[in-house]
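1. coordinates only, sequence not included:
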């Protein structure tokens, strides 16, 4: 695509510290799309690649003197070198001056600013020139680590979303909910159908056993004339053709014919149920042994311990399912063994006869068969997720959002999902599409008397009158759109009791916070943003039911969390380094143990609840 501008990244080649002429590798961005939603269509081989943790420079020139270049990561560069637009977004103006993005030689660091090294991932580029918008990528390749965590993050997001959808589909069952190896969905789906339809099915099969459908027919036999006989036209024709049958009559006898298409279908379905229930019984026995073994390994725990209680509940339900499956199997075998069923052919007719839909008992049998035979519901992701897979910072954001959802349901926190987002999808349709994580998504959770609203990527209004009880904040600063917010409420009093704010930063920690700059004009926009979330959010609803008008003295945001992935260049940060500003840097990394994250989030939540409890009147 011919463009009226040039975007070129430059990296120094290895060995430039040794003296002599410096050689550069130039990476020109030449492939663009006009719609941001089409970014995922750009092929990897057309995207220029730079290497992480290496000197990186950007050149942006244009025929349009008002052209602007936006790029992920610009918010970490001091505003002296960039501009902000009317939406407070940072951009680079077209210029002959080149912008240094990262200096990896500490002796050459200008003004003490090395900015942050771009870590592996895709970085979005947006150019506005002559009132047209162009989008593209720069890819940063790992230098010292492989891409395992990067790939794992995408896989985990996709698996988690599909797993949540399937959990909702089987939400009426608790079997396997607490197990490390839960019953596979395809088997559990069949068990649920058998359990739910069991009573109606048993009534139908018992009635069919006693009153099967049949057709009355005639069978002709030679009998002695002395018996009570009926002579019809067939008998007369037989005698005329067989004069030797003197003394006998070709007598019609009425019979019941059970070998009808509906009974052939019935026999086929019953044999199918025998095979299915035999397989399910075998699986249930094996799974029950696994649960019993797990229970035995926990014998050091008291029976009332939560882990034992959940395991015992699973064991109880497995036994209940065994009973249902066993009774259905035995009833099938019993009906297959009755005398009239032996006259029915063992074959599957081509078509289901109309009478099977009209007769209530037969209709119940075919209904259950169709339910069992129906393939597993298809679960797919909304196509907008393709954009997340390429733009790594957004992938990290949605991955982190799911970690917060998991953390709130972690046993240390104990919240239960009530509604919102994926938890509101209609699971009755055969095909389930997982909705995109749209801005403004709210998930509601509950534990005891505390309700939590988990809010994703929502702008906070600037005017007090635009705030409400369930949109409790307004902003006194330009920074008003955190990635995630947790709003806490006391359920009984319907009282807002505070918030936690989270922002995902896909970058090294030193590019997020620098204590040496806290009281200087060199604070990056990221530091200003985090401080504004803590200091400049206001709520007239905080503690309103117990302490009216107290809100003017209280900051409703208890803590701001900047969440970032582990990086080899990160120093070790602790909560106490930022306690004065109530800003917590928290590491959250794919393929690593994130137990510390779960525990510290629980501690922060308990602190919010404790402060409110202390303010309650006795």
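-> Nice, I can see it. Here the structure is a predicted model, which means the values were calculated and not measured.

2. use CA for all of it now, contacts and neighbours both
-> OK.

3. Which residue is the nearest non-sequential neighbour of residue 397?
-> Distance criterion CA to CA, 6 or more residues apart in numbering; nearest residue to residue 397, sequence neighbours excluded, is residue 504 at 5.7 Å.

4. how near is that neighbour to residue 157?
-> Noted for residue 504: a distance of 15 Å to residue 157, by CA to CA, to the nearest Å.

5. Please apply the same query to residue 605.
-> 25 Å.

6. Next: residue 329.
-> 40 Å.

7. what about residue 294, which SS state?
-> The local conformation at residue 294, judged by DSSP: H, G, I helix; E, B strand; the rest coil, is helix.

8. Next up, a structure to set beside the first:
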């Protein structure tokens, strides 16, 4: 034993960093590095042309973190520290706030990296919190149903993205889709969300804005406009989301929706397709005062627990329908059935045009 400056030292005393606290720290940093590498591998699987700007920044940051940790673990002072899975006894690392920080960081990183955000799951849990969320979810389910019926997205909203940047669903949003060969006649769709029908006079309509209205109810939640192969407007399908019970909306007045849906059915009008040059030859068979180009109207509502077996039901005036669309029931067969029946009606209209063509050949 030697004495220096009133301190006693053992003969073989030497400074070391291989202590229990640093062993715990090294294990935590190795686990943090592993999480970072796993996240990097997941991001690398995404094609570069689909990466959002934020994701690219995150990836650059992860590379910086992994580089610093690798240097510290392999070339820094921590390389002198043993790697142990579990330190014997209770280490002071679990009592020192500086070490606890890395312990908490490791736990949070593992928790976040294991979390898989799924919009469908979020909607299933939170759909009942707001009618606006139900409205947005309804629009998404309509696009999903259309894809199931043989329509392919062309452009609009999330289908315009060259990366994964989030695109808010705003009023006036329009997704365009087209048939992929499942129908005899080509149909091009414009699915419009919360879009106001303008103008208010028939004389102001155009090919790109073919509808006008004669009612204050002129802003349905979802409007599906159908066009032919030459982009001539043919007809429209109206869907309105109603976050309420059927018995509370199946009447007239402020509490009900029958008046509103009737207005969509009979007071959204268009002179097309007969105003277009290629269709003017059919004016001989078309009554000028019959400009009702709305095929059908339906209200989407959550329904009751036993409504998943319900068939398409008509509201009081028998001019519009109600469809149960509930996040608890993954099957949207009623919506698909309604849309399929509407497209069948449009197919019949195309067939009628062909018959008129045959008849006009003799003149």
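-> Yep, it's here. Owing to the predicted nature of the structure, the values given are computational and were not obtained by experimental measurement.

9. List the residues that contact the counterpart of the residue nearest to residue 397 of structure 1 in structure 2.
-> Under the alignment (TM-score structural alignment), residue 504 of structure 1 maps onto residue 241 of structure 2. Shown in contact with residue 241 of structure 2 (CA atoms under 8 Å, 6 or more residues apart in numbering): 134, 135, 138, 221, 299, 300, 301.

10. I'd like to know how far the one in structure 1 that sits across from the last one in the alignment sits from residue 160 of structure 1.
-> Looking back up the chat, that one is residue 301 of structure 2. Under the alignment (TM-score structural alignment), residue 301 of structure 2 pairs with residue 564 in structure 1. Distance, residue 564 of structure 1 to residue 160 of structure 1, using CA to CA: 20 Å.

11. swap in residue 314 of structure 1?
-> Noted for residue 314 of structure 1: a distance of 22 Å to residue 160 of structure 1, by CA to CA.

12. Of those two, which one has the most company?
-> residue 314 (23 against 16; other CA atoms under 10 Å).

13. and that one, that's in a strand?
-> No: Residue 314 of structure 1: not assigned to a strand; according to three-state DSSP it is helix.

14. Nearest residue to the middle of structure 1?
-> residue 161 (1.7 Å; CA atoms, centre = their mean).

15. Count the residues that sit near residue 100 of structure 1.
-> 19.

16. Counterpart of it over in structure 2?
-> Taking TM-score structural alignment, residue 100 of structure 1 has no aligned residue in structure 2.

17. What residues does residue 100 of structure 1 make contact with?
-> Going by CA under 8 Å, 6+ apart, residue 100 of structure 1 touches 56, 57, 58.

18. Checking my notes, it in a strand, right?
-> Yes: the assignment for residue 100 of structure 1 by three-state DSSP puts it in a strand.

19. so how far is residue 262 of structure 1 from it?
-> Distance, residue 100 of structure 1 to residue 262 of structure 1, by CA to CA: 80 Å.

20. So which of the contacts of residue 241 of structure 2 are in strands?
-> 299, 300, 301 (DSSP state E).

21. Can you tell me which of those residues are buried?
-> Among those, those classed as buried by 16 or more other CA atoms under 10 Å are 299, 300, 301.

22. and which of these is nearest to residue 313 of structure 2?
-> The shortest approach to residue 313 of structure 2 among these belongs to residue 299, at 10.1 Å (CA to CA).

23. so the closest one sits right up against residue 315, yeah?
-> No: between residue 299 of structure 2 and residue 315 there is no contact, the gap being 9.2 Å when judged by CA atoms under 8 Å.

24. Do a quick rundown of the helices in structure 2.
-> Remark: helices assigned in structure 2 by DSSP state H are 20-44, 53-74, 97-114, 119-126, 131-148, 246-249, 258-266, 333-360.

25. and the angle for the last one with helix 131-148?
-> It refers to helix 333-360 of structure 2. 50 degrees (axes from the mean of the first three to the mean of the last three CA atoms, to 10 degrees).

26. In helix 333-360 of structure 2, which residues are buried?
-> Of the residues in helix 333-360 of structure 2, 333, 334, 335, 336, 337, 338, 339, 342, 343, 346, 347, 350 count as buried by neighbour count, 16+ other CA under 10 Å.

27. With adjacent residues omitted, what lies nearest to the third one?
-> Closest residue in space to residue 335 of structure 2, ignoring its immediate chain neighbours: residue 323 at 6.4 Å, by CA to CA, 6+ apart.

28. which ones are touching that neighbour?
-> Residues in contact with residue 323 of structure 2 (CA under 8 Å, 6+ apart) are 298, 299, 300, 301, 312, 313, 334, 335.

29. Counterpart of it over in structure 1?
-> So, by TM-score structural alignment, residue 323 of structure 2 is matched to residue 586.

30. do you know how far that match is from residue 491 of structure 1?
-> Using CA to CA, one gets 29 Å for the distance from residue 586 of structure 1 to residue 491 of structure 1.

31. do the same with residue 544 of structure 1
-> Residue 544 of structure 1 sits 13 Å away from residue 491 of structure 1, going by CA to CA.

32. the more surrounded of the two?
-> Legend: neighbour count by other CA under 10 Å for residue 544 of structure 1 and residue 491, higher for residue 544 (18 against 15).

33. Show me where the stretch 451-600 of structure 1 has its strands.
-> For the stretch 451-600 of structure 1, the strands defined by DSSP state E, counting those that start in this stretch occupy 474-475, 484-490, 495-504, 537-538, 557-564, 583-587.

34. Let me have those strands in a markdown table, extended by distance to residue 438 of structure 1.
-> As requested, the strands of the stretch 451-600 of structure 1 are exported to a markdown table (distance: least, CA to CA, whole Å):
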| stretch | distance to residue 438 of structure 1 |
| --- | --- |
| strand 474-475 | 21 |
| strand 484-490 | 12 |
| strand 495-504 | 16 |
| strand 537-538 | 23 |
| strand 557-564 | 20 |
| strand 583-587 | 24 |
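
35. can you tell which of the ones you listed is closest to residue 368 of structure 1?
-> The nearest among the strands of the stretch 451-600 of structure 1, by CA to CA, is strand 484-490 at 44.6 Å.

36. which residue numbers in structure 2 go with that closest one?
-> Aligned by TM-score structural alignment, strand 484-490 of structure 1 corresponds to residues 222-228 of structure 2.

37. hmm, who's touching stretch 204-211 of structure 2?
-> With contact meaning CA under 8 Å, 6+ apart, stretch 204-211 of structure 2 is reached by 197, 198, 199, 202, 212, 232, 233, 268, 269, 270, 271, 272.

38. Right, I'll call it a day here.
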